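Student: Any chance you could fold what I've pasted below:
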Amino acid sequence: MDIQLEKISEKEAKTKPDQNSLGFGRHFTDHMLVMPYTEGKGWHDLTIQPYRNFSLDPAAMVLHYGQAIFEGMKAYRGKDGGIYLFRPADNIERMNISAARLCMPQLPVDEVLVALKELLRLDEDWIPTAKGATLYIRPTMIATEAALGVRPAKQYLFFVILSPVGAYYPEGFNPVKIYVTDKYVRAVPGGVGHIKTAGNYAASIMAAVEAQQAGFTQVLWLDAVERRYIEEVGTMNIFFVIGDEIVTPPLGGSILPGITRDSVIQVAKGWGLNVVERRITIDEVLAAQENGSLKEIFGTGTAAVISPVGSLHYKGQDCLINNGETGALSQRLFDEIQAIQYGAKEDPYGWVIRV
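Tutor: This next block holds a predicted model:
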């Protein structure tokens, strides 16, 4: 598929933000990637064009029936000046799993990656050089057919936008405070908890807002049936270091199969550490804290990479983790994965692609 290119003029170029106060998701680059899909024709007219508004029919099916999926990945500026991507094909392949679950069309992975690299080269000057800052990449697919009636749409739009970002959490790489909710649930077995669909995040907002109003950074979700078994944090998978085990909930259809989660498992196992994927209850975690076997908790995700957890709040009680400090394993994993992502360390897994 040929890539059509429409570049902005010099006078249309945006003023780039201060790299030391980027925040997350507030600024967007000059260009974006757009590719429509039409039933019977497939994907067509792959275009890199100026970042601009879309025009949607009020009957666009995404607005009524929620066929919307997305991914999150990053581009990193290495110390050698190179641009690096971390497991981008895995993200696009995971997007295809999301698409299949919502009866949306499959993306041509190789062609999307070629186009993504072209987009990154075009907006290369937007990739931050400040420590800890990156270029966040947001691929998205929505149903655009103008029609009412619950069925798969016949027209879709795939697009990629870019955003220079700093740390996802205001705390940066410092322990966060997590609120454990047994009032709301995120996903159920057989549902769509294992995919990145917009509705999952819409449904999580109320719990997140209530937690933030109470002074917490994020919500830890329990299972929807018994409300005992730990699933994941709103924006991260979760790990517990208990005794000589690193425990994380298993993938069972209600947990997102995180790319960073998988990376952590592979790295930790490569170090000879005992990683166990099993069901774990909130009561077990609190008991481990009580008897001293809980050493640390950390979350994993594209946005934050590794996020140490300093405390859990459950049923009115606060549980301090590792004296509220970053654990040694959290720090080691963060340093290792960041070094690989930035091309500063040998990549034995074949995860990194230089643009």
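Student: rest of the way, CA atoms for contacts and neighbours
Tutor: Noted.
Student: Tell me, how many residues neighbour residue 213?
Tutor: Residues lying near residue 213 (other C-alpha atoms under 10 Å) number 10.
Student: Give me the distance between it and residue 179.
Tutor: 11 Å (C-alpha to C-alpha, to the nearest Å).
Student: ditto for residue 267
Tutor: Plainly put, residue 267 is 28 Å away from residue 179 if you go by C-alpha to C-alpha.
Student: ok, the two, which is more surrounded?
Tutor: Set side by side, residue 267 and residue 179 show more neighbours around residue 179, with 27 against 16, by other C-alpha under 10 Å.
Student: tell me the SS of the more buried one?
Tutor: Recorded secondary structure, residue 179: strand (DSSP: H, G, I helix; E, B strand; the rest coil).
Student: Quick check, it in contact with residue 313.
Tutor: Yes - here residue 179 reaches residue 313: they are 4.9 Å apart, a contact under C-alpha atoms under 8 Å.
Student: Now name the helix or strand holding residue 201.
Tutor: For residue 201, the host element (DSSP states H and E) is helix 198-213.
Student: in the helix or strand following that helix, what counts as buried?
Tutor: Following helix 198-213 in sequence order, the next helix or strand is strand 218-222 (DSSP H and E). Neighbour-count burial for strand 218-222 flags 218-222 (criterion: 16 or more other C-alpha atoms under 10 Å).
Student: Kindly report the same for stretch 105-125.
Tutor: Neighbour-count burial for stretch 105-125 flags 105-107, 109, 112, 115-120, 122, 124 (criterion: 16+ other C-alpha under 10 Å).
Student: Please provide the structure for the following sequence as well, for comparison with the first:
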Amino acid sequence: MSQTTPAALTRVGHGDMFTDHMISSIWTGPDGWRPAELVPLAPIPTHPGTLGVHYAQVIFEGLKAHRQEDGSIAVFRPWENARRFQRSARRLAMPELPTEMFVDAIERLVAADESWLPVGDDELSLYIRPVMYGSEPNLMLRPSEEYRFLVLAFLAGGFFGDLPAPLSVWVSRTHSRAMPGGTGDVKCAANYGPSFMAQQEAAAAGCQQVMWLDSAERRWVEEMGGMNLFLVRGEGPRAELVTPKLTGTLLPGVTRDSLLALAARMGYRTRQERISIDQLRAGCESGVVTEMFACGTAAVVTPIGILRDAKGEWTVGDGQAGPTTMALRDRLVDVQHGRSPDPDGWLHPVRLPGTVR
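Tutor: All right, here's what the predicted structure looks like:
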């Protein structure tokens, strides 16, 4: 049963209100993947010499389940997350998890813990975290010969608060998130810990997020913290939606891909191109760039109002959430909650206890 109360729901943040269960499975070379088990959420004993802990052989995903208008629950695009999980596994020399096993694990967990998600609150969702790590107790410098796959979930509110104010963003010119030939285009744990120093630098400069530039020239805009980003050129129905081109050093986000498809259906022009930081600043100062926003599973669509670096700061548009940004956010949320058409089959309905499908 849900442990949430009306008072607790007023304090929902991101990442600490875990649900009651988890999914667990083990892989070994001789046997492959064992059948996944639904078990109570509990600490897992870990050997001090666990290979994945020492050598960062850890991958994960993030996706959400949302209440629908009729009270049912659907997971947003789990098959795409399953395929990205496989790409991450290949990059880190880990066994691939079958897509059907990935999606079934998510469905079982959501069905077990669906009572955590109240009806009628668009700002709350179940954030689902699949993770796989090398679990063999061995410190030889090689891929693990045993892996554990887990799926856990937590009740999530807005990552930056409900309908957040525009973000202020620090442009990092000293730290890099990824390099060509590295792991920037997969979702592995080793991408995230090293980013915390730059995030602290951003906070010290009075900013909420950090923007990454490429590691070779420190010229090209890539992504923001753990989020993709978009800018808007122009206004109204002729507005053009632009996002940095995938170059192998930034993550191909599921929300990013969804917004490109939705924007095209809404009549906006879309582009994927390399964007230099100088070009971005000039576009903001001239008024060509009218809006910017971050996007991701956690961030959904969050407007950006100010960009800042060691040389000064500049404002995006009027510094407020723009109409194109909010129109895209509304359309995405409506699709996720089943209020708008879903022609691509992005919603995966979950069979809840006591229902027939």
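Student: Rebuild the buried residues of strand 218-222 of structure 1 as a markdown table, extending it with distance to residue 342 of structure 1.
Tutor: As requested, the buried residues of strand 218-222 of structure 1 are exported to a markdown table (distance: C-alpha to C-alpha, whole Å):
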| residue | distance to residue 342 of structure 1 |
| --- | --- |
| 218 | 27 |
| 219 | 30 |
| 220 | 30 |
| 221 | 32 |
| 222 | 34 |
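Student: Just the closest of those to residue 355 of structure 1, please.
Tutor: Taking C-alpha to C-alpha as the measure, residue 355 of structure 1 lies nearest residue 218 of those, at 33.6 Å.
Student: What lines up with that closest one in structure 2?
Tutor: Counting by TM-score structural alignment, residue 218 of structure 1 corresponds to residue 209 in structure 2.
Student: Check residue 312 of structure 1 too.
Tutor: Match for residue 312 of structure 1 (TM-score structural alignment): residue 307.
Student: Residue 352 of structure 1: neighbouring residues, count only.
Tutor: Neighbour count of residue 352 of structure 1, defined by other C-alpha under 10 Å: 18.
Student: go on, residue 184 of structure 1?
Tutor: By other C-alpha under 10 Å, the residues close to residue 184 of structure 1 number 16.
Student: helix/strand/coil for it?
Tutor: coil.
Student: what's the answer for residue 237 of structure 1, then?
Tutor: Residue 237 of structure 1 is classified as strand under three-state DSSP.
Student: residue in structure 2 matching it?
Tutor: Correspondence of residue 237 of structure 1 to structure 2, assessed by TM-score structural alignment: residue 228.
Student: Does residue 337 of structure 2 touch residue 69 like I think?
Tutor: Yes - with contact defined as C-alpha under 8 Å, residue 337 of structure 2 reaches residue 69; the gap is 6.6 Å.
Student: out of these two, which sits in the busier spot?
Tutor: residue 337 (23 against 14).
Student: Can you name the residues that contact the counterpart of the more buried one in structure 1?
Tutor: In structure 1, the residue matched to residue 337 of structure 2 (TM-score structural alignment) is residue 342. With contacts defined as C-alpha atoms under 8 Å, 6 or more residues apart in numbering, the neighbours of residue 342 of structure 1 are 76-79, 84.
Student: and what of residue 25 of structure 2?
Tutor: 33-37, 148-150.
Student: make it 6 Å
Tutor: Contacts for residue 25 of structure 2 (C-alpha atoms under 6 Å, 6 or more residues apart in numbering) come out as 34, 36, 148-149.
Student: What is the aligned counterpart of it in structure 1?
Tutor: Aligned partner of residue 25 of structure 2 by TM-score structural alignment: residue 35.
Student: cool, and residue 294 of structure 2?
Tutor: Aligning on TM-score structural alignment places residue 294 of structure 2 opposite residue 299 in structure 1.
Student: next one: residue 260 of structure 2
Tutor: Checking TM-score structural alignment: residue 260 of structure 2 goes with residue 265.
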